[in-house]
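Participant: Just a sequence and a predicted model for now, questions to come.
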Amino acid sequence: MPNPSSPLLSAYLALGTVLQPLAPWLLKRRLALGKEDPARWREKLGHPTLPRPHGPLIWLHAVSVGEGLSVLPLLTRLVASGATVLVTSTTVTSARLLADRLPKGCLHQFLPSDLPGPVTRFLDHWRPDLAVFVESEFWPRLLRDSKARHIPMVLVNARISDTSARNWRRVPGLARAILSGFTALTAPEPRVAALLAELGADPARIRTTGSLKRGTGRLPVDAVALADLRDAIGNRKTWLAASTHPGEEEVILDAQHALSDRLLIVAPRHPQRGDAVRDLITARGLTVAQRSRQEPIAADTQVYLADSLGEMGLWFDLCPVAFIGGSLVPVGGHNAYEAVAHGSAVVTGPQVSNFAALYDSLLGAKGAVMVRGAPSLAGAIRAFDDPAIRTAQTTAATTVISAESDATAETAALILSLLPR
């Protein structure tokens, strides 16, 4: 890792050496609990299950489902250049989804544990010509050892929430040691670019490109599932609460009590919370059907709990209005690009620091509505019953998004320019 060094970094690396013998035991324990892939868990120890292809190899790490799906257009551009891309992620769910959606020319492996043996075996086998990290996934040993092998490293679509920034400021030496190792960094907005420089990245290496999530367009939609759900819903009005978090679902359900003439679809940010959200719904006196339990939507269903992965496009297509979660609690909000791409009117809470520039533009152009509690949320949803109001908002939102720069093209060009020839 580049200078300046960090005592915390040194301590982390030393601790990894000490704990390394426990890694196989911990992974086998997770395997027994169904949290690892039986055929591929050894990839996390640095034992590959695929050969390295000939020619230039770009290694791109996207920690989980959201990051992986957001870079699909970028991956398409990269493989079109003739390079092969090794995509790594950490979760079994992300591996399953990406297996169906990665463009031809991409390979997938699990990221190795950030320990001496796994990292060495991974880098020895794959010998990447360039490493790309998406958003905010920093594994110090991987970064340090990649740098030691003179592998150019790029941080793309960097994401630093207000909470993350406060935490990094408490360990300035570690932040500088990590961020100064990147050959190039791209930020979705000026606020993030300024934070990267403040925390230790070389300002000359930072480029503000806009968000990669802008380039994702419409999400995949299962046409058969869409038709079946539309038949089940019938003529009822619908609205969506997308990517919700603990603490705001109570507000959303309180709003639903004032919207009893329509069906609410709740899609938690983390579907594994499905049963907990179900308990919350029933405690609020609302009838629920749960996706993961394959429960059908009945005439008296008030809330459909969409606790599944990879189906957000389906929920947007079913709902003309979408509340984007993570915005009524201090999470920082989630992107509105997908909702706009599907033609849903956008409603948000005030806590949107993760996408501040986007929401500033949307709100300024009347392409989104901000709410602060259950009464205003219910009022906003009901206001969009007027087709003219809904059309005006979705048109304004589309205009805002269309005016943004093409971050995918710029990021792909930057990555390819750094690929050794």
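Facilitator: Nice, I can see it.

Participant: CA atoms for contacts and neighbours, from now on please.
Facilitator: OK.

Participant: burial of the closest residue to residue 300 other than its chain neighbours, as a residue count?
Facilitator: Closest residue to residue 300 apart from its sequence neighbours, by C-alpha to C-alpha, 6 or more residues apart in numbering: residue 287 at 7.1 Å. Residue 287: 15 surrounding residues under other C-alpha atoms under 10 Å.

Participant: if I pick residue 287, what's in contact with it?
Facilitator: Residue 287 makes contact with 281, 300, 301, 302, 303, according to C-alpha atoms under 8 Å, 6 or more residues apart in numbering.

Participant: isn't residue 142 right up against residue 117?
Facilitator: No: Residue 142 is beyond contact range of residue 117, at 11.1 Å (criterion: C-alpha atoms under 8 Å).

Participant: neighbour count winner among these two?
Facilitator: Taking neighbours as other C-alpha under 10 Å, residue 142 and residue 117 compare with residue 142 leading, 22 against 16.

Participant: dropping in the other structure now:
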Amino acid sequence: MSERWARTILTAYRWAGAAAYPAVGAYVAFRASRGKEDHARRRERYGKASVQRPQGPLVWVHAASVGETTAIIPLIERIAAMGIHVVLTTGTVTSARLVEERLQGRVIHQYVPLDLRPAVNRFLNHWHPDLAVICESEIWPMTILQLGARRVPQVLVNGRLSDRSFAAWTKRASLAEALLENLSLVVAQSEVDGERFRALGARPVVVSGNLKVDTSAPPADDNLVASLREQIGRRKTWAAISTHEGEEEIAVEVHEMLKTRHKDILTIIVPRHPDRAAALETMMTARGFAVARRSRNDPITPETNVFLGDTIGEMGLYLRLTEIAFVGKSLTGEGGQNPLEPAMLGTAILSGRNVQNFRDSYQRLIKNGGARLVRDRDMLAGAVNFLFNNEAQRQDMIAAAARTVGDMRGSLERTLVALEPFIQPLMVQAQLEYDPKKL
């Protein structure tokens, strides 16, 4: 694809979005009816702000969903502590709840505007950001182009390109370059990600490591953890977390295979999408399983076979109930899920082989002995059985995972150093506006 064709495509995208804008109301309303949009705040998706812009310098930070939001919260806290206003946009209801819980009014939260010219322009006309910080891999053409047209510096932090995304952009290299040339800086997670961004035309690119390593371990209510541990007693437990379709059935089959050797086994299953819980419970009960669902506050009794973690934001609770965690989207899915939370919370980590999206983290964990990859259901059952029977090896894996996380820390400070040329002038401006005597 030539540069001329890339510009033509982006122009067509701009006009197609403008033409489609009047019809998006039905789309947003449909999503709201299914709980995927906040009905009371759906106007924000059209760029219509729900609060006034504060005076002084302001940074717009965007994080798509819960994972990205969790990763970037420490960075946001550091920026806000400098006296700089932050408007944080996210795209999901669950991430909005997380912002409310974790940041408690220290930043302004808005839902991200649709990537359509009228919505993006309305958003930018209201907020007038001095800097835009995008987390991970959210590349929205209209937003990037409109920020570029207004000469607002744009920085991609914790940047990541999966194998699939990189292959797709490589086929459209000129289009990728036409977008990425608008970025003032890319702060990539790993050397592989950095090379991929450079290959697509991003300049400059620095590598910081993964911001998720510098977050604190996911919290949990101590009293609730203690209560559930008391209900579990001395039973052997293992968890299958962030599971995708097909992996829950595998976990159930692993339970059946292990029950002949470990009669008191309790399996904890935490699906990536809790709205599948009812169907999963039906599947399990049809196989004779007694299921306790967290969303119903069901007690874990001696008869309970599976504790179904069908809530959002309680991974810290589930991981504190076991020392063995299989991380999903890695046997039946593609790309894997983040293994860092299990590493932080004292578990030996198991995973399927499809972990391309978290390759760097898994390579480090495997090299240090904190994680093992399994090929299929039988190998997973064998690994769980081995860890049940070998306390010393299990504790070695747990310790190795914790050491790996410790060795990987420092991304937050490296990211702040990379952002300093953009943040420092805003911090000075904020200080001057706070104290006019410094003028």
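Facilitator: Noted; the coordinates are in hand. Since the structure is predicted, the reported quantities are computational estimates derived from the model, not experimental observations.

Participant: Superposed, how do the two chains score by TM?
Facilitator: Here the TM-score for the pair of chains, by TM-score structural alignment, normalised by the length of structure 1, is 0.93; 417 aligned residues with a C-alpha RMSD of 1.9 Å.

Participant: In helices, which of the contacts of residue 287 of structure 1 appear?
Facilitator: In this view, these that belong to helices under DSSP state H are residue 281.

Participant: so which two of the contacts of residue 287 of structure 1 are the farthest from each other?
Facilitator: Distance extremes for the contacts of residue 287 of structure 1: the farthest pair is 281 and 300 at 14.1 Å, using C-alpha to C-alpha.

Participant: Give me the more crowded residue out of these two.
Facilitator: residue 281 (21 against 11).

Participant: now for the more buried one: what does it line up with in structure 2?
Facilitator: Under the alignment (TM-score structural alignment), residue 281 of structure 1 pairs with residue 284 of structure 2.

Participant: List the contacts of stretch 173-186 of structure 2.
Facilitator: The contact list for stretch 173-186 of structure 2 (C-alpha under 8 Å, 6+ apart) reads 1-3, 6-7, 9-10, 141, 144-145, 148, 153-157, 159, 169-170, 197, 200-206.

Participant: Could you rerun that using 7 Å?
Facilitator: Contacts of stretch 173-186 of structure 2 with the rest of the structure, by C-alpha atoms under 7 Å, 6 or more residues apart in numbering, involve 1-3, 6, 141, 144, 148, 153-157, 159, 169, 200-206.

Participant: right, and residue 207 of structure 2 touches residue 189 too?
Facilitator: Yes: Residue 207 of structure 2 lies in contact with residue 189 (C-alpha atoms under 7 Å); the separation is 5.9 Å.

Participant: Could you pull out the strands in the stretch 101-250 of structure 2 for me?
Facilitator: Using DSSP state E, counting those that start in this stretch, the strands of the stretch 101-250 of structure 2 run over 108-111, 131-135, 154-159, 185-188, 205-207, 237-243.

Participant: Nearest to residue 358 of structure 2, out of these?
Facilitator: strand 154-159 (12.3 Å).

Participant: so what secondary structure elements neighbour that closest one?
Facilitator: In terms of contacts (3 or more C-alpha pairs under 7 Å, 6 or more residues apart in numbering; DSSP states H and E), strand 154-159 of structure 2 is packed against strand 131-135, strand 185-188.

Participant: what would those look like in TSV with distance to residue 177 of structure 2 and mean neighbour count?
Facilitator: Below are those laid out as TSV (distance: least, C-alpha to C-alpha, whole Å; neighbours: other C-alpha atoms under 10 Å):
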stretch	distance to residue 177 of structure 2	mean neighbour count
strand 131-135	17	22
strand 185-188	13	27
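
Participant: out of those strands, which comes closest to residue 429 of structure 2?
Facilitator: Between these, strand 131-135 lies closest to residue 429 of structure 2; by C-alpha to C-alpha that is 13.3 Å.

Participant: The closest one vs strand 154-159, what angle?
Facilitator: On the basis of axes from the mean of the first three to the mean of the last three C-alpha atoms, to 10 degrees, strand 131-135 of structure 2 is oriented at 20 degrees to strand 154-159.

Participant: so how far does strand 131-135 of structure 2 sit from its counterpart in structure 1?
Facilitator: Compared with structure 1 after fitting, strand 131-135 of structure 2 deviates on average by 0.7 Å (mean C-alpha distance after the TM-score superposition for structure 1).

Participant: Distance of the match of residue 281 of structure 1 relative to residue 237 of structure 2?
Facilitator: From residue 284 of structure 2 across to residue 237 of structure 2, the span is 17 Å (C-alpha to C-alpha, to the nearest Å).
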